[in-house]
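Visitor: fold the stuff below for me.
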Amino acid sequence: MAYLFSYGTLQKKEVQLETFGRLLVGEKDILTGYKLKMVEITDPEVLRKSNQKYHPILNFSGDSEDEIEGLLFEVTEEEILQADEYEVDDYKRVETVFKSGKKGFMWVDKINLS
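Guide: I've put the predicted structure just below:
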């Protein structure tokens, strides 16, 4: 089992059902050292699934005062790959440790990596 951190549209039930074929189970967690900004999505499939033109995206700040709340979902390795397909060109998957001490994957702005 792996962990996937969601701070945006992967928390939506409809997106989970479309992307993974099931509702994900998770708990609240916090990511430090990042800030959120918005990115315009142009991929038609992602727009259809999320019904949202602008999605949040993480930018590394390095400041321990910056915290992002989200949900840490338990997923399979296959579901991580399915999430990769959903998180389009602007995003890059990275692994990190969250405030809970758990290690998991998240998607960040590929231009502003830590």
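
Visitor: going forward, measure contacts between C-alpha atoms and count neighbours the same way
Guide: Will do.

Visitor: I'd guessed N59 sits against Y34; true?
Guide: Yes: between N59 and Y34 there is a contact under Cα atoms under 8 Å: 5.5 Å.

Visitor: got the contact list for K103?
Guide: Residues in contact with K103 (Cα atoms under 8 Å, 6 or more residues apart in numbering) are 3, 95-97.

Visitor: let's see this one next, to set against the first:
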Amino acid sequence: MGEGWEVRETARGRPAEGSGDGGRHLVFSYGTLRLPRVQLALFGRAVPTRPATLSGFRVEQLTIADPEVVATSGTSSHPILRPSPDPVDHVEGSVLHLSTQQLAAADAYEVEDYRRVRARTTAGEAVWVYVADGNS
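Guide: Model (predicted):
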């Protein structure tokens, strides 16, 4: 299991208490949530982002079957994170600043193969991240 993260699952679209500051939520994205077309479709605009790194995970590819998600992202091949026992493994991505409504939209967009958990970036910042569900 990756260092610096914990499973803190939530119901889809319902952030856990203490997950944001004043309705703001930090989400580490390593895939399609960073795409302008996806942000426009889900959030109605581009959202503030900044580069970040997450350790203790590796990226694999997942084939998405949901036609709405494929239409929104423009591809059926999406990255998915899995915990890695190798401390050298890390993932480059971005931290997105989302409102509670935007977080709910992101939850609805992510298919059942993903679950949202708490993690810490290499800079020590607490973020939400979508990782592989144990069944996928």
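
Visitor: to which residue of the first structure is I64 of the second structure aligned?
Guide: Aligned counterpart of I64 of the second structure in the first structure: I41 (TM-score structural alignment).

Visitor: what's the burial count for that match?
Guide: 19 (other Cα atoms under 10 Å).

Visitor: now it: how far from L4 of the first structure?
Guide: 21 Å (Cα to Cα, to the nearest Å).

Visitor: all helices of the second structure, in order?
Guide: Ranges of helices in the second structure, per DSSP state H, are 36-43, 67-73, 100-109.

Visitor: verify the stated contact: Y109 of the second structure with V69.
Guide: Yes: the pair Y109 of the second structure / V69 is scored as a contact, 6.5 Å apart, by Cα under 8 Å.

Visitor: quick one, what contacts the corresponding residue of the second structure for I30 of the first structure?
Guide: Under the alignment by TM-score structural alignment, I30 of the first structure pairs with T53 in the second structure. T53 of the second structure makes contact with 90-94, 121-123 under the criterion Cα under 8 Å, 6+ apart.

Visitor: quick one on the thing from earlier: pretty sure the match of I64 of the second structure contacts Y54?
Guide: Yes: I41 of the first structure is in contact with Y54 according to Cα under 8 Å; the separation is 5.8 Å.
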